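[1] Model the structure of this input:
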Amino acid sequence: MRKRLIVSAASALSLLLAVPASATDFRPGADGVGDPYYPTFGNGGYSVSHYDIRLKYQPATDELEGTTTILATATQDLSRFNLDFVLNVSEVLVNGRPATFATSGDQELEITPARPLAKGSQATVVVRYKDVPSTVERYDGYTAWRRTPDGAVAAGEPVSAGWWFPSNDHPSDKATFDVSVQVPNGTQVISNGVLTGTSSQAGWTRYSWRENKPQATYLTTLAIGKFDITQDTTVGGIPVYNAYSKDLGDNAAAARASVERTGELVDWLSGYFGEYPFSSVGGYVPNIDSGGALETQTRVRYGPGAFSDGSNTSVVVHELAHQWYGDSVSLNRWSDIWLNEGFAEYTQFLWSEHENEGTAQELVDYLYAARPASDPFWSVKPGDPGADHQFAAAVYYRGAMAIQALRNAVGDEKFFRILKGWPTERRYGNGTIQDFQAYAEKVSGQKLGDLLNTWLFTPGKPAVGPVAPGAAVAAPLVAGQAQAQLPTEPKSWKKIQEATAVHESRR
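    You can find the predicted model right below:
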């Protein structure tokens, strides 16, 4: 026995000495990317290039069964890594070998591969799961999975992916997607990108969708139900897929009158932002009790309530503008939300100009005058609003005022070069407000720090509104001062208000 123990100890020492010194560098990846608003969102230690999501869904029971295959690259020597996911997992494989896994926190799936992953190595991760998503709540009662009378919808910001596929759930790590879902015959599936095929077998139909351009996880969407689907192309030849629940009631006609203008609006927006960045475009209106809208990539989710007061082209303009500002060029951290919402809001002002219902300058003059300095509206910093105010009205309205102030400061010729150049230069990537400032300064040849700091990062009503060059400057209202006579309300204002309220309520 003693001899056997000595031999075993010697063997163990031999194995230890045989391990390269670099093996000591293997360590767990972080359980978050360190986003200042949501520190545990996303994960460290790897980046994802592709998700292959294969699902089977039964609307009658809300049971979802899936296998997601993730193609990733280790960015450090990894002994363990996390995925963001909330459903019940039955098996995980890493490079074809069973891996151990555990859960922690709100949505951490901790995976220990049988063999550690060296920095720069490729990893294929397979996760099998089965659950009833609508019963799973996180973050004090939140769920991104919503049942409908005939199916379900998954869409939400800043998180939604975890209720139907495991991921590195942060917009700083974008990937391409294949989404294939099997549902009972008579039920349809809507997702991002292009429908690559359907197949039927034994009472079930499978729909396969592909998004071949980089996409943030929160911009991935899934809608299952019974839809009326329209297909067309833009003048430029981009496929347009729109889908409407068969039971939208009184909102059905207004929804179609708005969303069916998608192709026309993409062509119009291309004049401001450059070539449309994706292989398809469209939207869907599911039968959910919501007026919220979300710029899910290539396939916008519109709540029926967005059209309860009639057609609402302004909200379609807003969501389509996001395909450039927010989807193709994504924020690098959630505190940079102005890069998404300020520019999408301002695009509604440009649409108002196009429709002769009020210029962008008239709209910002009205907005500036309508809010006295004592209004809490001015306490929110659009450039860093905080997680609790990420979708506050100031991010949209004051954010759009900041853009008009920029336009007036640099002049129309340079402003529209900036507006088109930013999504062209950063196409399919990410950016920060500081990156945008540097780009705008390069194009304009002007220092813009004081202007952007005043409008985006300084609480309180700016002393001077974003007035046009040569225009008379009205003294700003101060706390306790009576409201002065407002400028004439632009014709487009009510629809812009409706569209912004819709977008604010999209989570």
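[2] use CA for all of it now, contacts and neighbours both
    Will do.
[3] Could you report the neighbour count for the closest residue to residue 108 other than its chain neighbours?
    In space, and not counting its chain neighbours, residue 108 is closest to residue 84: 5.0 Å by C-alpha to C-alpha, 6 or more residues apart in numbering. Neighbour count for residue 84, taken as other C-alpha atoms under 10 Å: 28.
[4] repeat for residue 308
    Using other C-alpha under 10 Å, residue 308 is surrounded by 15 other residues.
[5] one more to line up against the first:
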Amino acid sequence: MRHRLTVPSAAAAFLLLAVPASAAEATPGAPGIGDSYYPDYGNGGYDVSHYDLRLTYQPPTDRLEGTATVVATATQDLSRFNLDFALEVREVLVGGKKAAFATSGDHELEITPAAPIDSGRPFTVVVRYRGTPSKVQVKGYTAWLRTPDGGVAANEPEAAWWWFPSNDHPLDKATYDVSVAVPDGTQAISNGTLQSTTSRLGWTRYSWRSNRPQATYLATLAVGKFDITTDTTANGLPVINAYSKDLGDNAGAARASVERTAEVADWLSGVFGPYPFNALGGYVPNVGTSYALETQTRPFYSPRQFANGSNVSVVVHELAHQWYGDSVSVKDWRDIWVNEGFARYAQWLWSEKEGEGTAQELADYVYAQHPAEDAFWTVEPGDPGPDNQFHAAVYDRGAIALQALRNEVGDEDFFAILKGWPTERRYGNGSVRDFEAYAEKVSGRPLGALFDTWLFTASKPSAPAARANGIRAGGGADAGAGAAPRPKSWRAIHATDTVHGSR
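    Below is the predicted model:
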């Protein structure tokens, strides 16, 4: 039986005036940000400006407890919104008031605030949570890496779900404070600068700050027992590198490579323009993976990267990403070429500088090495598909595209483009077509056919088409692998072919 409440007309008018117009219009934020490859990654309805993460981690049990404070602004009238997260949530507050929450899908935390949030209004979300990250799987997979003495969060395109709730897409960047308490004798490594270290009752808390916009997958955490080296660059930037104490035979080669971080960054500044962040470094935990990752200001390296000796080329690759991938990030994950093609080309330029093979020789060799029937040519670097996002073609064919561009526009315009793009879009995002338009603006040349040939054609460009872009086939209409000499740097460069081969 229903009871209908009858309200006198004057009172009814008062109640209508008392209810904000937006309350009736508020709608849920979208459960995805709109990515073409990963529709449920990120969320709609708000923009995050800052994450404050206060964590406690116990290495023997892999137990993580945390309180995340997310500072955001509504971009629509919000009745409900989502965060991406996979651990157990204990409590959620929005604006200091308890909020209802539920989970859905693989990684959606649905939050309903006590009252709708007006568009344009800043708000804070506090999430208290706990869990064992290595035991939490999404589609049979965990991005959290266990080590003999701790754990590591470093993966792409997703890693945040296993250690903090977020709007997990590069379109929504934010600044970070990461404070982690670990047992004495253990260290916690993260992005940016170390603000403080305090000890109390057997626990040491490390507080890190990343004060430039940072995508969620570029946030990292490593807990374990490390040897830590510190220095400053000539310009005063702090350099912090960390190495697990149990790297075994790979320890020396790892140090011989990563300790050259400041030197490499200084050289890259001459290629891509001023370094965009306020800290430098790298870390090598004792993990069984084989990839590396451009975690902002402090790239992650697997020990296996150094199994054959020092490899400065992988350091060049990950530091190049600080400009191409970190400072300027993808708009959509299909735009991965604006990250990986440039990081690979930076390795080619380093090879050129070191006298181990010019970028032209490397481009010629890649073209000659893969016959027309090779599946390498079926992947379009400009839109490779989610299953081929980190395919060798995105790297190598993607780098050929840049050498073809260099040949077309000449060195002066080419290097102006390489510096101008990360300057114009610093801390923002860009797509493949955005870069094409920018290159056309700087050079004053139509470049659509060149980009289509090397980035958007699912077959090997013919020898005449390659020669038209300055790529030498080495003889014959379809040169074989032996037609172009193998540059000296080839082995070191392709020791990094597993830089993101984690899955």
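[6] tm score of chain vs chain?
    The TM-score (TM-score structural alignment, normalised by the length of the second structure) is 0.96; 501 aligned residues with a C-alpha RMSD of 2.0 Å.
[7] need the contact list for the nearest residue to residue 166 of the first structure once chain neighbours are set aside.
    Spatial nearest neighbour of residue 166 of the first structure, chain neighbours left out: residue 85 (4.8 Å); criterion: C-alpha to C-alpha, 6+ apart. By C-alpha atoms under 8 Å, 6 or more residues apart in numbering, the contact list for residue 85 of the first structure reads 107, 108, 109, 161, 162, 163, 165, 166, 167.
[8] From the residues you listed, which land in strands?
    Judged by DSSP state E, the subset of the contacts of residue 85 of the first structure located in strands is 108, 109.
[9] Give me the nearest residue to whatever residue of the first structure lines up with residue 224 of the second structure, chain neighbours excluded.
    Counting by TM-score structural alignment, residue 224 of the second structure corresponds to residue 225 in the first structure. Nearest non-adjacent residue to residue 225 of the first structure, counting by C-alpha to C-alpha, 6+ apart: residue 151, 4.5 Å away.
[10] Kindly report the same for residue 161 of the second structure.
    Nearest non-adjacent residue to residue 161 of the second structure (C-alpha to C-alpha, 6+ apart): residue 85, at 4.2 Å.
[11] Next, name the residue at the spatial heart of the first structure.
    By C-alpha atoms, centre = their mean, the mean C-alpha position of the first structure lies nearest to residue 219, the distance being 4.1 Å.
[12] What separation do you get for that residue and residue 175 of the first structure?
    11 Å (C-alpha to C-alpha, to the nearest Å).
[13] so who does residue 215 of the first structure touch?
    Counting by C-alpha under 8 Å, 6+ apart, residue 215 of the first structure has contacts 174, 175, 176, 177, 297, 327, 328, 428.
[14] before we move on, what SS does the fifth one have?
    Under DSSP: H, G, I helix; E, B strand; the rest coil, residue 297 of the first structure falls in the coil class.
[15] burial of it, as a residue count?
    33.
[16] With the last one instead?
    Residue 428 of the first structure: 21 surrounding residues under other C-alpha under 10 Å.
[17] now it: how far from residue 327 of the first structure?
    8 Å.
[18] Check the fourth one too.
    Noted for residue 177 of the first structure: a distance of 14 Å to residue 327 of the first structure, by C-alpha to C-alpha.
[19] Neighbour count for these two, which is higher?
    Each of residue 177 of the first structure and residue 327 has its neighbours counted (other C-alpha under 10 Å); residue 327 has more, 30 against 24.
[20] Surely the more buried one touches residue 219?
    Yes: under the criterion of C-alpha atoms under 8 Å, residue 327 of the first structure makes contact with residue 219 at 7.5 Å.
[21] residues shared between the contacts of these two?
    With C-alpha under 8 Å, 6+ apart, residue 327 of the first structure and residue 219 have common neighbours 295, 296, 297.
[22] residues contacting the first one?
    The neighbours of residue 295 of the first structure, taking C-alpha under 8 Å, 6+ apart as the test, are 219, 301, 319, 320, 322, 323, 327.
[23] export these to a markdown table and tack on secondary structure and distance to residue 491 of the first structure?
    As requested, these are exported to a markdown table (DSSP: H, G, I helix; E, B strand; the rest coil; distance: C-alpha to C-alpha, whole Å):
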| residue | secondary structure | distance to residue 491 of the first structure |
| --- | --- | --- |
| 219 | helix | 32 |
| 301 | strand | 26 |
| 319 | helix | 21 |
| 320 | helix | 22 |
| 322 | coil | 24 |
| 323 | coil | 26 |
| 327 | coil | 30 |
